[in-house]
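In: Sequence and predicted structure below; questions after.
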Amino acid sequence: MELCITNSTRILNLNSLNRTGLPLSVSLKNSTVEFMNQNYFNSQKLSSFSRQIHLYLHQPQFHRSPVRIFASSSSSVALGPEKDRLPADIEVTESPEPNSTVRLSVEVPEAVCKDSYKRVLNELMKQVKIPGFRPGKIPESVLVGFVGEQNVKKATVESILKRTLPHAMTSVTGRALRDSVRIVTKFSEMEKNYSSLNSLSYDVLVDVAPEVKWNPGNGYKNLKIVVEIDNDTAAQQAAEEELRRRHKSLGSLKIVTDRGLQVGDIAIVDISATTIDEDESNVQNIPDAETKGFHFDTEDGDKVLPGFLDSISGIQRGETKSFRLAFPESWRQEHLRGVQAQFTVECRELFYRDLPKLDDSLAGKLLPGCTTIEQVKETLLQKCREVEQTAKDQATDNAILDQLYKMVEIDIPQSLFEEQGRQLYGAQLLQMQV
């Protein structure tokens, strides 16, 4: 693979590193399933039968050749809490689904269901108090009649799920993504199945680590990437601008009384703008261009609308100027691109900077720990070079990722999209709060 870095006129968008939607920070190989952290089975006791398990029904879109797996009761694979030893093996059929999802069809034999039923009764024996019977000595028929047969069935189904799900997940250990396990069979269907057959079957969907498929085979070996770096990131220029900014912060502002605005001054202005049609009949305000008490630094004139600084040059305190300007096609707000506007600017205050002489006496104020201006310049230059190198590294990563993105096919699991969305939402929420 050949990599070229050139100084051009445009830098790649450093925020596009994850533009493919791939959360690169996720370690797929080390992903594990922690289904017990879900809200399905977070209770260790079966004393309450009113709680509901939220299970979602999902119909398979297509089926391929299933892989039949037998999960042994003696398996020692840990998936969260320690697995309960079962009196018989459960049967798990694994079949692929779209978007790197695997469907596990679980068949629980009658022996496991009966054992779970006995456990539920034993738990009820310890907790239920019936007049005339000692704890633990209540006949089964009396106990079931007191609690309710339907409630006992629900508790048994829940117990079966709680005991068998860790064994069912054995086949996807090491491949399953965190927090992606969901039971898709309705609880009512499982309850009906258990009542009629005294056995249980249910389906589980789990997202697994996606497989990357190369489109051109080994074409990436001859891949050539050119990285474009913006000239504005030059360390020397950035260091000079930073020194100028720090020097300006040490100066004081004084009121201009005998002249108009010139480069280097700071003006406090009120700005209003209206649109202009060709027939000048339809005039509308431009809210995005209106502001009151705007602190306009003339040294930043290249960062505002082109021609704005020239149009107000020479304006004095209390004076108002009106002029026409057109928003360029590259303007950041799309709805204003190419719009002809009539601007009205009123100068409320006008200041000039009284800057101290730039010599060694200011070194410590410009950059703590420095004793000379040359030392300040060298330190700032070194820091800017580090920033420039970081920008080059990020731009290189972006360029490589952009090319690889065109050469691979990958089915992204829905859970990864959701996790990425949660992270972006959280970051945006924090930014809004700040």
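Out: Good, I have the coordinates. Residues are numbered from 1 along each chain as shown.
In: drop to CA atoms for contacts and neighbour counts, all remaining ones
Out: Noted.
In: Could you give me the buried positions within the longest helix belonging to the chain?
Out: In the chain, taking DSSP state H as the definition, the longest helix is helix 373-405. Buried residues in helix 373-405, defined by neighbour count with 16 or more other Cα atoms under 10 Å: 373, 376-377, 380-381, 384-385, 387-388, 391-392, 394-396, 398-402.
In: Same question for stretch 350-363.
Out: 350, 351, 352, 353, 360, 362, 363.
In: For the longest helix of the chain, enumerate the helices and strands it packs against.
Out: Packing partners of helix 373-405 (3 or more Cα pairs under 8 Å, 6 or more residues apart in numbering; DSSP states H and E): strand 224-230, helix 235-249, helix 363-366.
In: tell me how far the very next helix or strand once past it is from the chain's mean position?
Out: For helix 373-405, the succeeding helix or strand toward the C-terminus, using DSSP states H and E, is strand 408-409. With Cα atoms, centre = their mean, to the nearest Å as the basis, strand 408-409 stands 22 Å off its chain's centre.
In: distance of residue 371 from residue 248?
Out: 19 Å (Cα to Cα, to the nearest Å).
In: for the most far-flung residue of the chain relative to its centre, helix, strand, or coil?
Out: Farthest-out residue of the chain from its mean C-alpha position, per Cα atoms, centre = their mean: residue 132, at 60.5 Å. Following DSSP: H, G, I helix; E, B strand; the rest coil, the label given to residue 132 is coil.
In: buried set for the host helix or strand of residue 430?
Out: Assigned by DSSP H and E, residue 430 belongs to helix 414-433. Within helix 414-433, the residues that count as buried by 16+ other Cα under 10 Å are 415, 416, 420.
In: Would you format those residues as a markdown table with distance to residue 195 included?
Out: Output for the buried residues of helix 414-433, formatted as a markdown table (distance: Cα to Cα, whole Å):
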| residue | distance to residue 195 |
| --- | --- |
| 415 | 34 |
| 416 | 37 |
| 420 | 42 |
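In: Out of the residues you listed, which comes closest to residue 192?
Out: residue 415 (30.2 Å; Cα to Cα).
In: any idea which helix or strand carries the residue nearest to residue 153 when sequence neighbours are not counted?
Out: Distances taken as Cα to Cα, 6 or more residues apart in numbering place residue 191 nearest to residue 153, at 7.0 Å, with adjacent residues excluded. Applying DSSP H and E as the criterion places residue 191 in helix 187-197.
In: now whichever helix or strand comes after that helix and helix 414-433, what's the angle there?
Out: Following helix 187-197 in sequence order, the next helix or strand is strand 200-207 (DSSP H and E). Angle, strand 200-207 to helix 414-433, by axes from the mean of the first three to the mean of the last three Cα atoms, to 10 degrees: 60 degrees.
In: Included below, for side-by-side comparison, is a second structure:
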Amino acid sequence: MKVTQEKLPDSQIGLEIEIPAEIGKKAYEKMVNNLARTANIPGFRKGKVPRPILLQRLGTRYVKAATLEELLQSSVKEAIEQESIKFIGNYILRSNFEELVGKFSPGEPLTFSATVDVPPSIELGDYKSLTVKAEETVYDPQQLEDWLKEQQEKQATLIPVEDRPAQMGDVAIIDYQGSTVPAEGEEGEPITGVEGKDFQVDLEEGRFIAGMVEGMVGMKPEETKEITLTFPEDYPREDLAGKPVIFTITVKELKAKELPELDDDLAEEISEYETMAELREAKEKEFTETAEESTKRSIHDGLITEFSNICTADLPDTLVQEEVTRVLTQTAMQMEQMGLDLRQLFTQENLPKLRENARPEAVQRLKQTLILQELAKVESIIVDDAALEERINKVQEQLSGQDVDPDKLKEFVAEELLTEKTLDWLQEQATVELVPQGTLKAETEDSEEGETETTIEAEVSENTDD
């Protein structure tokens, strides 16, 4: 079989394949015989249909098309084996099938073109001289105090208050009704859905609509008060977003929080530790490790971004489409956990657009995965069995009670560990500058604002010139 190869973009190989005359004839005769045995032709028993009648009833073009469908598939497979091509996915026919049917004449050679995806080609840049900035997350002792205060709040005893007005930190039981702001000489109308009875409110700053809690400070039990508040612009109900509303609020009960002492009894109540000192030490270690992990993630994010910028990866569409499917699957799982109806979004009409929108993320993720795998291969970075087994056991504990495919779990964990180990190795080679938390985000926002201003200035200048 004569085969000509052509290297194409996106990790594709173009194939021009010539089907020898004898192979085409043999395939055609085989198809005619198969159809003669299986075709239902009125007036004839199966396997007893004369060849001229069969071709007349089915049509020569139909028989040639059926022959070509099998012949093209087998010819591409044979060409791949003959040329020792490492391919992934299925082939794509570049020639027009209808034109091939018209050209196909049993006993004569036929040439057609197809493409196959091959494993991606990766070119690594100078990865041993990377320079990155990363945000450093530093443990703040106030985190521990805030956490302990939160635990005190949860364990607080509510004491009825009758001899003073409401103050910040109290808990109020209220009835409320929201109404429209009336025009002059008219009365406001109650707003459906903006109402509540025996509603518990913690009088703390930032709760509910801005100004509501502050407006209740100073009220006494059984007192009713009207407060005019404005809903935020991003409020979920469009008919209320950014609108002023009059709240009629009645304080039915008022309670003060009596917080427990930060002592050993509280430590035993809220944790497995016997003393507050042990609890403090454990939580401080936890917060410190979380801060260190956050810093490490920032470093790794910076490294993979810079590494991607200096590497090239010719990505075959077969792998891209598989990654698009993974992106959409993860999105669907997240939406389902949020209680959203997937059937409304993932429809046959929406799916092509969803796949198109997911493609940029899929390409980025796929490139990052492949260049890290290539780096691990080049630098002989491997995951040892002990670390793999330890991580698998840890994940299995977290997924206890769930049906998990052990082979897929092992594959996922191995890939995750290899990525971590490769990034750790890359970090050792790189120059890392740690900056305060929030610095890079602020720089990005300033850069985007600058680009926007430049664009606007250019548009203004262009319009002025016109």
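Out: Everything's here; your move. All values reported here derive from a predicted model rather than from experimental measurement.
In: Would you mind reporting the TM-score between them?
Out: The TM-score (TM-score structural alignment, normalised by the length of the first structure) is 0.56; 318 aligned residues with a Cα RMSD of 4.7 Å.
In: The residue nearest to residue 153 of the first structure -> the second structure?
Out: Aligning on TM-score structural alignment places residue 191 of the first structure opposite residue 101 in the second structure.
In: got the contact list for that match?
Out: Each residue near residue 101 of the second structure by Cα atoms under 8 Å, 6 or more residues apart in numbering is listed here: 61, 64, 65, 68.
In: residues touching the third one, list them.
Out: To tie it back to what came earlier, the one meant is residue 65 of the second structure. residue 101.
In: What does it correspond to in the first structure?
Out: By TM-score structural alignment, residue 65 of the second structure lines up with residue 154.
In: Just checking the distance from the helix or strand containing that match to the centre of its chain.
Out: For residue 154 of the first structure, the element it lies in under DSSP H and E is helix 149-168. Here the centre of helix 149-168 of the first structure is set off from its chain's centre by 36 Å, with Cα atoms, centre = their mean.
In: what's the mean gap between it and the aligned bit of the second structure?
Out: The superposed helix 149-168 of the first structure is, by mean Cα distance after the TM-score superposition for the first structure, a mean 1.9 Å from where its aligned residues fall in the second structure.
In: residue in the first structure matching residue 154 of the second structure?
Out: Using TM-score structural alignment, residue 154 of the second structure lines up with residue 249 in the first structure.
In: measure the aligned residue in the second structure for residue 379 of the first structure to residue 358 of the second structure for me?
Out: Aligned against the second structure by TM-score structural alignment, residue 379 of the first structure finds its counterpart in residue 282. For residue 282 of the second structure, the distance to residue 358 of the second structure equals 42 Å [Cα to Cα].
In: try residue 118 of the second structure
Out: 23 Å.
In: go on, residue 447 of the second structure?
Out: Counting by Cα to Cα, the gap from residue 447 of the second structure to residue 358 of the second structure is 26 Å.
In: mind listing what residue 2 of the first structure touches?
Out: Applying Cα under 8 Å, 6+ apart, the residues contacting residue 2 of the first structure are 222, 223, 224, 225.
In: Residue 364 of the first structure now?
Out: Contacts of residue 364 of the first structure (Cα under 8 Å, 6+ apart): 370, 371, 372.
In: and with 6 Å instead?
Out: Residue 364 of the first structure makes contacts with 370, 371, as judged by Cα atoms under 6 Å, 6 or more residues apart in numbering.
In: re the thing from before, right, and the helix or strand after the helix holding residue 154 of the first structure?
Out: Going down the chain from helix 149-168 of the first structure, the next helix or strand is strand 182-183, by DSSP H and E.
In: What is that next one packed up against?
Out: Here strand 182-183 of the first structure touches strand 200-207, going by 3 or more Cα pairs under 6 Å, 6 or more residues apart in numbering; DSSP states H and E.
In: tell me how far stretch 416-431 of the second structure is from the chain's mean position?
Out: Counting by Cα atoms, centre = their mean, stretch 416-431 of the second structure comes out at 23 Å from the chain centroid.
In: against the first structure, where does it fall?
Out: Taking TM-score structural alignment, stretch 416-431 of the second structure hits no residues over in the first structure.
In: Could you do stretch 345-354 of the second structure as well?
Out: Under TM-score structural alignment, there's no match for stretch 345-354 of the second structure.
In: Kindly check the end-to-end length of that stretch for me.
Out: 9 Å.
In: I'd say residue 343 of the first structure and residue 270 touch.
Out: No: counting by Cα atoms under 6 Å, residue 343 of the first structure stays clear of residue 270, with 10.4 Å between them.
In: and residue 198 of the second structure, helix, strand or coil?
Out: Criterion first, three-state DSSP; result for residue 198 of the second structure: strand.
In: Look up how far residue 316 of the second structure lies from it.
Out: 61 Å.
In: Looking at the two, which is more packed in?
Out: More neighbours surround residue 316 than the other of residue 198 of the second structure and residue 316, with 20 against 14 (other Cα atoms under 10 Å).
In: other SSEs contacting the longest strand seen in the first structure?
Out: Identified as the longest strand of the first structure according to DSSP state E is strand 340-354. Judged by 3+ Cα pairs under 6 Å, 6+ apart, strand 340-354 of the first structure is in contact with strand 252-255, strand 266-275, strand 320-326.
In: Could you give the number of residues near residue 121 of the second structure?
Out: Using other Cα under 10 Å, residue 121 of the second structure is surrounded by 15 other residues.
In: actually residue 193 of the first structure, not the one I typed
Out: For residue 193 of the first structure, the number of neighbouring residues by other Cα under 10 Å comes to 16.
In: what do you get for residue 418 of the second structure?
Out: 19.
In: Mind telling me what element it is part of?
Out: helix 406-429.
In: Buried ones in that helix, by neighbour count?
Out: Those would be 413-415, 417-419, 421-427, for helix 406-429 of the second structure by 16+ other Cα under 10 Å.
In: Make a markdown table from these and add distance to residue 142 of the second structure to it.
Out: Formatted as a markdown table, the buried residues of helix 406-429 of the second structure follow (distance: Cα to Cα, whole Å):
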| residue | distance to residue 142 of the second structure |
| --- | --- |
| 413 | 35 |
| 414 | 37 |
| 415 | 37 |
| 417 | 33 |
| 418 | 36 |
| 419 | 34 |
| 421 | 33 |
| 422 | 35 |
| 423 | 31 |
| 424 | 30 |
| 425 | 34 |
| 426 | 34 |
| 427 | 30 |
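In: about what we covered before: which of residue 447 and residue 358 of the second structure has more residues huddled nearby?
Out: residue 358 (19 against 12).
In: and that one, what is it in contact with?
Out: Applying Cα under 6 Å, 6+ apart to residue 358 of the second structure gives the contacts residue 324.
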